[in-house]
Structure formats: C-alpha cells, structure tokens
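[1] Sequence and predicted model, in that order:
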Amino acid sequence: MYWTLACLYGASAVGLGAFGAHGLKKVVSDPAKIANWSTAAHYQLVHSVALLVAAQVQNPISDVLFTTGMTFFSGSLYLLVLNPARFRFLGPVTPLGGLCLIGGWVALALK
C-alpha cells in the first residue's frame, strides 16, 4: 500500500510543482507564497522517494511518519498559499508535518 501511495505522492508532486512553476502566477502574485509552494512540492517529491525506501525495507513507523508528514507539511502549505484566510487554522499543522518528516528519517535510520 505504501509503495503505491509513494508513487502517487511522487506523481502529484511533479504535477503540483509544474503548476507552481507555470500556472500559479496567474492566481498568486506574492513571490514568498510561490516560494512556499515550491518548497511544498520539493519536500513532497523528496519524501515520496523516502517513502519508497521505507516501504521497500518494510519500516511501518517510517511509512506512517513520511505519509503523515507529507500530508501535513506539503498539504498545509499548498492550501495556505491558495487561500491563507480560509486555511489560516492550518498554520500550526505545517511544523507538525515537518516533525513527522524528521521522525520518519530517524525511524528509517534505526531500522
């Protein structure tokens, strides 16, 4: 299951990154927000590969932490860039996602 999820997260990271590079400027003009979008796509792509590794070595803790981390970190950034007023409540979710990503790496190291 995590192998498939990692592939889907990787594919969507490429698509969202391409949208950020080519279409987002039509919706968002703030360069800082565009940079945040790029960071979200970059972290999602890198951690999709990490999730592939975790799935291959059968590390269920890393699987969960990487999946949660990508969803919280990148997902909250995407939504905050698109509509910061509506999704302001997600601000604290971003660092929690980052902690999950860090935890995923630590769990992978301890396998």
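    It's in. These figures come from a predicted structure and were not determined experimentally.
[2] When you work out contacts or count neighbours from here on, use the C-alpha atoms and nothing else.
    OK.
[3] By residue count, which helix of this protein is the longest?
    The residue-count maximum for a helix in the chain (DSSP state H) belongs to helix 31-56.
[4] Can you give me the buried ones in that one?
    By 16 or more other C-alpha atoms under 10 Å, the buried positions in helix 31-56 come out as 33-34, 36-45, 47-55.
[5] Apart from its chain neighbours, what residue comes closest to Phe87?
    If the residues on either side of it in the chain are set aside, Phe87 comes closest to Leu80, at 5.6 Å by C-alpha to C-alpha, 6 or more residues apart in numbering.
[6] tell me how far the longest helix of the chain is from the chain's mean position?
    Averaging C-alpha positions (C-alpha atoms, centre = their mean, to the nearest Å) puts helix 31-56 5 Å from its chain's average.
[7] Show me what that helix is packed against.
    helix 2-22, helix 60-82 (3 or more C-alpha pairs under 8 Å, 6 or more residues apart in numbering; DSSP states H and E).
[8] want to compare, so here's the second one:
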Amino acid sequence: MLTTYPNPAFLWRVGALLTTAGVIAGAFGAHGLKRRPGITPDNIHAWETAAHYTIYNGLSLLLISLHPRFSTHRFAGPAIATGGFIFSSTIVALVLNRERFKALGPITPMGGALMIAGYLSLAF
C-alpha cells in the first residue's frame, strides 16, 4: 500500500542505517583516515563532524519513529534523513578528494538547512 507519508518502520530502518554508517565512518576516521596522504587535522575534524551528525540524525529518526504523531509527519523524517545525508556525505566527499568534489561545497549548507527545517517542523 502506497502512503503519502513515511511509516514508522521505514524511519526506524533509515535511522538504524544512518547510525550504523556514522559509527563506521567514525571508526574509519579514527583509524584509517589518518593514514591517507594529505589528510590534515582540519580534515579529521570535518570527518568527525560528518560522522557525529550522521549518528545524531540516525538516533533522532529512531526516536521519531516511535512517536505516535511524528512518526507519520510528512516532512520531518524525510527532511532530516535527506538533509543529514546530503550534509554528511558532501563533507566526506570533500575530505576524501576536495579537488574532484569541490562543486559539492555549496551543497553542504543546503543539506544542513533541510535538516534544520526537518527538526523545526517537529515544533509545529
């Protein structure tokens, strides 16, 4: 059955996947990323930010999926998931190869704005 809003099970799965991806990214950042040539302390910090936000958004989606009202909110969950993915994945791409992915730089704040809009929509 096709619905016009996300269902709680979908949000739960997306939240679990984002949290897992954030933990994996954090582990790679702590152990494997430092071995790559050209990685600076600023790159490590940016990577950590991306990993942390991926975990925060994943955990948030897990919680939202349990809420009786917000688990079917038409905007909040999808905006948090999409915005968080765009925000974090563009940072990761820029850390791994800034020259190749420099066009993604201006997209990062758009992902952040969408993520923020998703959280704000929970207040109304």
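    Yep, that arrived. Everything numeric here is computed off the predicted structure, so don't read it as measured data.
[9] follow-up on the earlier one: aligned to the residue nearest to Phe87 of structure 1, what sits in structure 2?
    In structure 2, Leu80 of structure 1 lines up with Leu94, judged by TM-score structural alignment.
[10] Can you give me the neighbour number for that match?
    Leu94 of structure 2: 20 surrounding residues under other C-alpha atoms under 10 Å.
[11] The one 5 residues further on now?
    A count of nearby residues for Glu99 of structure 2, using other C-alpha under 10 Å, gives 10.
[12] ok, it to Ala93 of structure 2 distance?
    10 Å (C-alpha to C-alpha, to the nearest Å).
[13] does Gly10 of structure 1 really touch Ala50, like I thought?
    No. Gly10 of structure 1 lies out of contact with Ala50 (C-alpha atoms under 8 Å); the separation is 10.3 Å.
[14] Tell me which residue is most central in structure 2.
    Nearest to the mean C-alpha position of structure 2, by C-alpha atoms, centre = their mean, lies Gly84 at 3.0 Å.
[15] Could you tell me which residues make contact with that residue?
    By C-alpha atoms under 8 Å, 6 or more residues apart in numbering, Gly84 of structure 2 lies in contact with Tyr53, Thr54, Asn57, Gly111, Gly112, Leu114, Met115.
[16] And the fifth one, what's its match in structure 1?
    Gly112 of structure 2 maps onto Gly98 of structure 1 when the alignment is built from TM-score structural alignment.
[17] quick one: which of the helices and strands packed on helix 31-56 of structure 1 is nearest Ala109 of structure 1?
    Nearest to Ala109 of structure 1 among those is helix 60-82; the distance by C-alpha to C-alpha comes to 9.4 Å.
[18] what's the mean distance for that closest one versus structure 2?
    Superposing on structure 2 and averaging over aligned pairs (mean C-alpha distance after the TM-score superposition for structure 1), helix 60-82 of structure 1 comes out at 0.7 Å.
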